[in-house]
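In: sharing a sequence plus its predicted fold:
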Amino acid sequence: MLHSLFTHDCVPAFDNNTIVKFADDTTVIGLITNGDETNYRAEVQNLADWCSRNNLSLNTSKTKELIIDFRRSQNGEYAPISIYGDSVERVSSFKFLGTHISEDLPWSTNTVALVKKAQQRLFFLRTLKRTGLPQQLLTTFYRCTTESILTYGISVWYLSCMEAERRALQRVVHRAQQIIGTPLPALEGIYHTQCLRKAASIHKDSSHHCPEVKCVWDWPRLGLGCPLDKEPTECGRWEELHGNQRPTAAAWTGTPSQGQSQCEAGDGLKDPFTGSVVK
């Protein structure tokens, strides 16, 4: 808390940059347009200057730079970032707040790490099973120590995983089911529920940075249908983005009025697995 208060004035100086702070970790995210890195490099320098003014030191040896560039034509190599005269190491993958991110955004590294860590937790689950721990407590232990690992950030990476990677993750759940002897929630169902819960919070937040497009769904792959608990004509307009065929994506559009979401109070999103409304 004290660190957060101390660093509250460490904010980006340019609109196309973002500074993400978590405890004592700080990340600068820059959007480079037309090859112009001026604002990005100036932001890094501003951060270094801010640290100097506030008697903080940046550990350059632990600072990493990751470039994500999907342009078909890339203009050669990027010049390295320099802090206090030391060049920052450029990496192809690094661990950001517990999630492994790679430069071309595959999730293989993250999946392998999650499976390995979750399998280690199964050893303790087997040990507790042998001691005769009741099934209910075994389930609670699994959800706290294993499921929490498998589902960390799942709304970000699950849909982009390869099918083989999803099966590897689900196999850990199946092994836990065999140990405990009771059905456990599938990862796909947890993914759907977390996405709907996040979408519901966006619906309620009139200050969200993207107020005109509230949620985008890949209907056939997610199997969600219309996630609103009212018909689209009652609370907004569904806009097909891909022609007149069954849409592969749809966006709910509307303009919040008087600080409220377009949907009336009490409305929410339906969970396609349970039928309940997520608010």
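Out: Great, that's in hand.
In: C-alpha only now, for contacts and for neighbours.
Out: Will do.
In: helices of the stretch 101-250 of the chain, start to end?
Out: 108-130, 135-142, 148-150, 154-157, 163-180, 187-204, 219-222, 232-235 (DSSP state H, counting those that start in this stretch).
In: among those, which is nearest residue 19?
Out: Among the helices of the stretch 101-250 of the chain, the nearest to residue 19 by CA to CA is helix 154-157 (19.3 Å).
In: just the strands in the protein please.
Out: Here the chain has its strands, by DSSP state E, at 17-22, 25-30, 64-65, 82-83, 86-87, 89-90, 93-96, 99-102, 213-217, 237-240, 250-253, 269-270, 277-278.
In: below is an additional structure, to be compared with the one above:
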Amino acid sequence: MKKQARVAIQGIKASFHEEAAFKFFGRDIQTIECDSFKRTCEHLEKGDADFVVMAIENSIAGSLLPNYTLIREYNFAVVGEVYLPIQLHLLALPGVKFEDVKTVTSHPIAIRQCVDFFDEFPHLKVVESVDTAACAKRIRDEQLTDTVAIANMLAAELYGLNVLERRIESNKKNFTRFLILQKEKSDLNKDINKASICFQVGNTAGALARVLNIFAENEVNLTKIQSMPVLGKRNEYYFYVDMEWKNLEKYENAIRRTLKFTVNFNIMGEYQKNDKV
């Protein structure tokens, strides 16, 4: 009998992190609920989880910068990625009508992504909470008849709520990218065509451009560059770069050449591109 993968997520069941985990692994997994991203890393570090699913960027809110630091500090391996469309619905107890509603509750980012909807209903009191799914669960647990949650369809199914309004997000092309983390690097994934790396360069004119040109010369496409200050060091930065390629040999050549011009170079993970939304 195949052992269920233990996947640590930030949030509770039916959160967007669990939805992302289901999309990557399928539903036959054991979800480990965590109240913070750091806690997910602690579970993986101790061996209580096999994987972590961690949000790394949103097409509207941008990058989750502290998560880059967590991945680097724990030295976890990025073994995959998954893109999830963020579809937000207004959820209520069965029988509740929209005219009964006085309060809307959700995660602050989810609330900000629905501003156009709330502009039409200024009488609604908006209350921020730590997790979209937790808001839905609270409505079910406390049988709140004057409160609705903004959450996903998974939360509606799990907590037995009705959908009062579908797709209330302002931008219908909103998505979040999640990384799949493992404690150790794995050689099982042979069909790699994407990588996430981290490095520093000297504080001299053209130092970063020289490194980026090496990738360009080897036809390696840089899909993202993110800089983060080195804690306690003035004018020193970590550069986090995502890249993809068609020719593995050219990518490996680019990596070898790059080592000469960087310090604290780290391949955080090599994996298969998975950008279908």
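Out: Great, that's in hand. Predicted model, so just to flag it, every value in this text is computed and none were measured.
In: any chance you could compute the TM-score here?
Out: Overlay of the two chains. TM-score (TM-score structural alignment, normalised by the length of structure 2): 0.21; 108 aligned residues with a CA RMSD of 6.8 Å.
In: related to what we said a few turns ago, out of the helices of the stretch 101-250 of structure 1, which is the most enclosed?
Out: Stretch with highest mean neighbour count among the helices of the stretch 101-250 of structure 1: helix 187-204 (a mean of 19; mean count of other CA atoms under 10 Å).
In: on that earlier part again, which of the strands of structure 1 is buried the deepest?
Out: A comparison of the strands of structure 1 by mean neighbour count, using mean count of other CA under 10 Å, puts strand 269-270 on top with a mean of 23.
In: packing partners for that one?
Out: Judged by 3 or more CA pairs under 8 Å, 6 or more residues apart in numbering; DSSP states H and E, the packing partners of strand 269-270 of structure 1 are helix 187-204, strand 277-278.
In: which helices and strands does the shortest one pack with?
Out: Contact partners of strand 277-278 of structure 1 among helices and strands, from 3+ CA pairs under 8 Å, 6+ apart: helix 187-204, strand 269-270.
In: any chance of the strands of structure 1 in CSV, with distance to residue 194 of structure 1 too?
Out: CSV is the format used below for the strands of structure 1 (distance: least, CA to CA, whole Å):
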stretch, distance to residue 194 of structure 1
strand 17-22, 22
strand 25-30, 25
strand 64-65, 30
strand 82-83, 39
strand 86-87, 40
strand 89-90, 33
strand 93-96, 20
strand 99-102, 17
strand 213-217, 13
strand 237-240, 22
strand 250-253, 18
strand 269-270, 11
strand 277-278, 9
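In: of those, which is nearest residue 140 of structure 1?
Out: That would be strand 277-278 among those, by CA to CA, at 22.6 Å.
In: first to last residue in stretch 83-99 of structure 1, what's the distance?
Out: Chord length of stretch 83-99 of structure 1, first to last residue, is 25 Å (CA to CA, to the nearest Å).
In: same check on stretch 241-251 of structure 2?
Out: First-to-last residue span, stretch 241-251 of structure 2, CA to CA: 13 Å.
In: now it: buried residues?
Out: Within stretch 241-251 of structure 2, the residues scored as buried using 16 or more other CA atoms under 10 Å are 241, 242, 243, 244, 245, 250, 251.
In: right, and the first one touches residue 196 too?
Out: Yes - between residue 241 of structure 2 and residue 196 there is a contact under CA atoms under 8 Å: 5.7 Å.
In: give me the common contacts of these two.
Out: Residues touching both residue 241 of structure 2 and residue 196 (CA atoms under 8 Å, 6 or more residues apart in numbering): there are none.
In: can I get the helices and strands packed on strand 269-270 of structure 1 in TSV with distance to residue 21 of structure 1?
Out: As requested, these are arranged in TSV below (distance: least, CA to CA, whole Å):
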stretch	distance to residue 21 of structure 1
helix 187-204	21
strand 277-278	29
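In: quick one: closest of those to residue 122 of structure 1.
Out: Nearest of these to residue 122 of structure 1, taken as CA to CA: helix 187-204 at 16.5 Å.
In: packing partners of the closest one?
Out: Applying 3+ CA pairs under 8 Å, 6+ apart, one finds that helix 187-204 of structure 1 makes contact with helix 154-157, strand 213-217, strand 269-270, strand 277-278.
In: next, count neighbours for the closest residue in space to residue 68 of structure 2 that isn't next to it in sequence.
Out: Spatial nearest neighbour of residue 68 of structure 2, chain neighbours left out: residue 56 (7.5 Å); criterion: CA to CA, 6 or more residues apart in numbering. Using other CA atoms under 10 Å, residue 56 of structure 2 has 17 other residues around it.
In: please, which helix or strand holds residue 56 of structure 2?
Out: Following DSSP states H and E, one finds residue 56 of structure 2 within strand 51-58.
In: mind giving me the packing neighbours of that strand?
Out: strand 5-10, helix 16-25, helix 37-46, helix 65-74, strand 175-182.
In: comparing those, which comes out most buried?
Out: For those, the largest average neighbour count (mean count of other CA under 10 Å) is found in strand 5-10, namely a mean of 24.
In: now that one against helix 37-46, angle please.
Out: Here strand 5-10 of structure 2 points in a direction 150 degrees away from that of helix 37-46 (axes from the mean of the first three to the mean of the last three CA atoms, to 10 degrees).
In: just checking, what packs against strand 5-10 of structure 2?
Out: On a contact count with 3+ CA pairs under 8 Å, 6+ apart, strand 5-10 of structure 2 meets helix 16-25, strand 29-34, helix 37-46, strand 51-58.
In: and the contacts of the last one?
Out: Pointing back at strand 51-58 of structure 2 there. For strand 51-58 of structure 2, contacts defined as CA under 8 Å, 6+ apart pick out 5-10, 17, 20-21, 37, 40-41, 44, 63-65, 67-68, 174-183.
In: show the subsequent helix or strand relative to that strand.
Out: Next along from strand 51-58 of structure 2, by DSSP H and E: strand 62-63.
In: what is that next one packed up against?
Out: Secondary elements touching strand 62-63 of structure 2 (3+ CA pairs under 8 Å, 6+ apart): none.
In: residues in contact with that strand?
Out: Taking CA under 8 Å, 6+ apart as the rule, strand 62-63 of structure 2 contacts 56, 57.
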